[in-house]
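K.L.:
Task: produce atomic coordinates for the following.
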Amino acid sequence: ITILLVLLGVLWSFIHLRRRAASSSPNHQNHDKKLPPSPPSLPIIGNLHMLGKLPHRSLQNLAQKYGPIMSMRLGCVPTIVLSSPQAAKLFLKTHDTVFASRPKVLVSQYLSYGAKGMAFTQYGSYWRNVRKFCTLELLSATKIDSFAAMRREELELLVQSLKAAAEAREVVDVSEKVAGVIENMTYRMLFGRSIDDRFDLKAIVGEAIRLAGVFNLADYVPFLGALDVQGLTGRMKATSRAVDKILEIIIDEHVQEASSGHQRHAMDFLDVMLSLMNKSTISTHDELSHMIDRTSIKAIMLDIISGAIETSATAIDWTLSELLRHPKVMRKL
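P.N.:
Predicted coordinates:
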C-alpha cells in the first residue's frame, strides 16, 4: 500500500504539472470552451469522489447547479451527463449514431471475447450484420412461431411442477422456476437441446452479469488495472475460462455431429452460425461470413444467453409481483 501511495503521489505531480502547462496553451483554452459546464475536478480521480453512494442523486444535485448538459471527468474518462428529456433526445435520437458505441471497459475484454459480441462491440458494419443475422435467424416472426410447440411444452412442465408442489404444500421459489424455464427454452433454441447436467452454465453467466455491473476503478484509472486492487480482473479471467470451456465443448459436439452426418436434431442457431463461418451453405449473410470466426460465435452466444436469461426472467418476476399486488387484474387473466 505504501509503494502504491508513493507511485500515486509521483504520478499526481507529473499529471498536475502537465495539465498546468497544457492549460496555458491557446489550443487547450479553445477546447475547454467547447465543453459544457463542469464541476472542478481533482488530479487522477477527476470527479469520481463527487458521485457518492447514490450517483443518480449526486448527479441530479450537480445538474441543478451546472445545467442539464454538463461535463465531468470520471478518472481519466471525459464524460457528458444529461439530466433532462430534451437533452436525452438530442443525444439518443438526433445524434444517436454518434453516441451509439459503448465505452471500452475491462469486462468486454474478458467476458465478451474482446468485444466481439453484440453488447460491447463498436457501432459499425460488424454490429449491424450481427444484429441482422440474430434477428432473422432467431428473433423473426417465423422463427418465433417455429418454437411455439417447444415453449408450450416447457410451460406445461412448469405448471405441472407448481401443481405438484402446491399439493405437497411445498415452498416454491417462483423466480428460480421461471429462470429455469427461460434457460431451458434458450438452450433449446440455440443448441437444440435442454439443460446439460455436465455443467452449470447459468451460474457462470450469472457471475459474468454481476461482474459486468460492478464499478471497476480500472475502467476510469487504467494504470490501476495491472494492480487489480479490487480483485475483479482475477474473477473476470476465471469466469472467462469457465465459460469458454463450456462453449468449446458445445461447439465441438455440434461440429462432430455435422461432420459425421448423424445430426440428432433439426438445424439450430449454432448450426447456422457454424455453417456461415465455414461457408458451407448459400446465405443472405455473405458479408458477415467474412467477419465471423469461432471466437465471434462464442461471444455472440454468450451475449444472447446473458440477455435471455437475465432480462426475460426479471421481466416475468416483476409481472408476477405486480399481479400479486393487484388481485383484481390477476382475476381477469
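K.L.:
Could you use CA atoms for every contact and neighbour count after this?
P.N.:
Will do.
K.L.:
What segments of this protein are strands?
P.N.:
Under the criterion DSSP state E, the chain contains strands at 69-74, 77-82.
K.L.:
Output those strands in TSV, with mean neighbour count and distance to residue 206 appended to each entry.
P.N.:
Shown next, in TSV, are these (neighbours: other Cα atoms under 10 Å; distance: least, Cα to Cα, whole Å):
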stretch	mean neighbour count	distance to residue 206
strand 69-74	20	27
strand 77-82	16	28
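K.L.:
Using TSV, please lay out those strands together with distance to residue 202.
P.N.:
As requested, those are exported to TSV (distance: least, Cα to Cα, whole Å):
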stretch	distance to residue 202
strand 69-74	33
strand 77-82	33
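K.L.:
what about those, which gets the closest to residue 113?
P.N.:
strand 77-82 (22.6 Å; Cα to Cα).
K.L.:
one more to line up against the first:
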Amino acid sequence: MSFNLQVLIFASLPFILALFVLKSYVSPSNSHKDLPPSPPKLPIIGNLHQLGSSPHRALHAMAQTYGPLMLIRLGSVPVLVASSVEAALEIMKPHDLVFSNRPKLSIPSRILYSSKDIAFSPYGEYWRQIKSIAVLHLLSNKRVQSYRHVREEEMALVIDKIQKADGSVVNLSELLISLTNNVICRVALGRKYEGGKFNNLLHRAVGLLGCFSVGSYIPCLRWVDKLSGLERRVDKVAKEFDEFLEGVIYEHVNKKGGDVKCQDLVDVLLDIQRNNMTGFPLENEMIKALILDMFLAGTDTTFTSLEWAICEVLRHPQAMKELQEEALKIGQGRSMIAEDQLEKMVYLNAVLKETLRLHSPIPLLVPRTQVYINAWAISRDPSMWEAPEEFRPERFLNNPIDYKGFHFELIPFGAGRRGCPGIQFAMIINQFALANLVYKFDLAVVGKDSLDISETNGLAVHKKRPLLVSATPSV
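P.N.:
Below is the predicted model:
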C-alpha cells in the first residue's frame, strides 16, 4: 500500500494545492450536522494518507478522537468505520440486509472472475445461490468430516519432518504453510501441487489481494495503478491462475471412475454442474471462483491464526504448560490426538479464541458496501475486555463467548449474512494441528526474533518474522 500511496500523493500534489486555494475562498453551504464525526481530510485523497501500513491500528487510534462510529473519505468514497460492539451489532444484525453488499474493488474483481466468488460477489440472488452451494455441498459438517483422513495424513507428515530434524532448527512457519496448503489442495483439487511454482502463484495472489488500488477509490487517478505496475501484476496472476484451474478441471472431467466417498470439491462442483442441481447454469468461471475462494481465503487466514497461536503460547510458558498437560491427558500415549477428542480440550479452544481476539486474521473484515468494521479494535476494547492487550486464555474458560458470529465482542470471521461460511473448515485444522504439536513435542524458541510479534499486512495480518524452533519428543 505504501508505494502506491506515495505515487498517488506525489501525482495529486498540484490538484491538492489548487483545491486548497479554492477552498479558502469558498465555504461549504451544508454543515452536515447529521453525519458521524470525521477527521480532517485532504482534497482528492481524503484520509488515505492517514492509514499507513497498518490501517486497523490507524483507524483504532483515530476512533479514540472521533468516536466508535466515524466517517472517513478514501479518495472520493465516503466510508463508515465501526469500532465498538454496539456499532458492529447495529450494522451486522438489525441492519444486516442494508449493509450486505460489497464495494466494487478492482483487484478482487480481476482475480476472482468479476467477483463471482462468495466473499466479494455483490449481495443478491447469485450470491445467495453460490453461498447455498458452498454451505450445503462444500462446507457442511458431513463434508468437513469426510476429509478427516486428509488432515490426519498431512499432520502425520509434519510430525515426521519435525522428528527427522532430531532437535535441530525447524522453520515451523514454513511447515504450517505447507500443512494448510496441502490439506486444502487435496480437499479442493484431489491432490497436492508441491513445488515452488504453485506456492509462488498462491503467495503472489494473496499478496495482491492485500494491495491498495488507487483506481477503486479515485477513478480519475486509475492511471496510478498502471504506472506502478499493479494492474499488470494482477492481470498476470489472474491469467496464470486461470490456466492452472483450467488444467485442474480438464483433469477432473477426463478422469475415469473414482470413489464417490473420496470426491474433492472440484468433483462435487462438476457433479452439480452436470446434474443441473441449481436454479441457474453453474459455469466453469463460477467453479474456478469458488475454488479460488478456498485457497485465497482459506490458506492464508488458517495458517496465520495457527502461527500466532503457537507464538503466543511460546511467549507465555504457563499457557504452554497448561495446554501441553491437557494434550497429554487427552492423548493418553496414543500416536496422535484424534479429532473426536478435540471437543474435550477446553484449554486448547480457549487458547485459540484468545489468539483470534488478539490477532484477528483480517482485522477490518471484508468491507460491506462502504462500511469497515474494525474487528481488531473491538476485540481490544477495554470496556469489553479486562487487560485487553494481555494474552489470557483463562478469560474464555466457563465463558460462552465464541467466534462464530453470535457474540459481537469477538467477530474475527464476521457475522450476519456475510459472515465467513468456512469457520468449521478452518478451525478444525487449527485445533487438530495445535493439539498434536504440543502433544508430540516440547518446543523451544530459537533466536530472539522468533517471538517478535511485529505484523506484516496482506490479505491477512501475518507474523513478520518466521517462527524458528527446536523440538524434542514429549511422549
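K.L.:
that older thread, quick one: closest of the strands of the first structure to residue 57 of the first structure.
P.N.:
Closest to residue 57 of the first structure of the strands of the first structure, according to Cα to Cα: strand 77-82, at 12.6 Å.
K.L.:
And the closest one, what does it pack against?
P.N.:
Under the contact criterion of 3 or more Cα pairs under 8 Å, 6 or more residues apart in numbering; DSSP states H and E, strand 77-82 of the first structure touches strand 69-74.
K.L.:
how far away is residue 211 of the first structure from residue 240 of the first structure?
P.N.:
11 Å (Cα to Cα, to the nearest Å).
K.L.:
Residue 112 of the first structure now?
P.N.:
Distance, residue 112 of the first structure to residue 240 of the first structure, using Cα to Cα: 9 Å.
K.L.:
Mind checking which of those two has more residues around it?
P.N.:
residue 112 (25 against 20; other Cα atoms under 10 Å).
K.L.:
residues contacting the more buried one?
P.N.:
Going by Cα atoms under 8 Å, 6 or more residues apart in numbering, residue 112 of the first structure touches 119, 120, 299, 302, 303.
K.L.:
7 Å instead?
P.N.:
Residue 112 of the first structure makes contacts with residue 299, as judged by Cα atoms under 7 Å, 6 or more residues apart in numbering.
K.L.:
got it, and residue 443 of the second structure?
P.N.:
Contact analysis of residue 443 of the second structure by Cα under 7 Å, 6+ apart lists 469, 470, 471, 472.
K.L.:
Next, count neighbours for the residue nearest to residue 314 of the second structure when sequence neighbours are not counted.
P.N.:
Nearest-residue entry for residue 314 of the second structure: residue 320, 6.4 Å, with adjacent residues in sequence omitted and distances by Cα to Cα, 6 or more residues apart in numbering. As a burial measure, residue 320 of the second structure scores 20 neighbours (other Cα under 10 Å).
K.L.:
same check, this time on residue 125 of the second structure
P.N.:
Counted with other Cα under 10 Å, residues neighbouring residue 125 of the second structure total 9.
K.L.:
again, but for residue 218 of the first structure
P.N.:
By other Cα under 10 Å, neighbour count at residue 218 of the first structure equals 21.
K.L.:
Which position in the second structure pairs with it?
P.N.:
The alignment partner of residue 218 of the first structure in the second structure, by TM-score structural alignment, is residue 215.
K.L.:
What's the local residue count around the residue nearest to that match when sequence neighbours are not counted?
P.N.:
Spatial nearest neighbour of residue 215 of the second structure, excluding adjacent residues (Cα to Cα, 6+ apart): residue 222 at 3.8 Å. Using other Cα under 10 Å, residue 222 of the second structure has 17 other residues around it.
K.L.:
Fine by me, we can end here.
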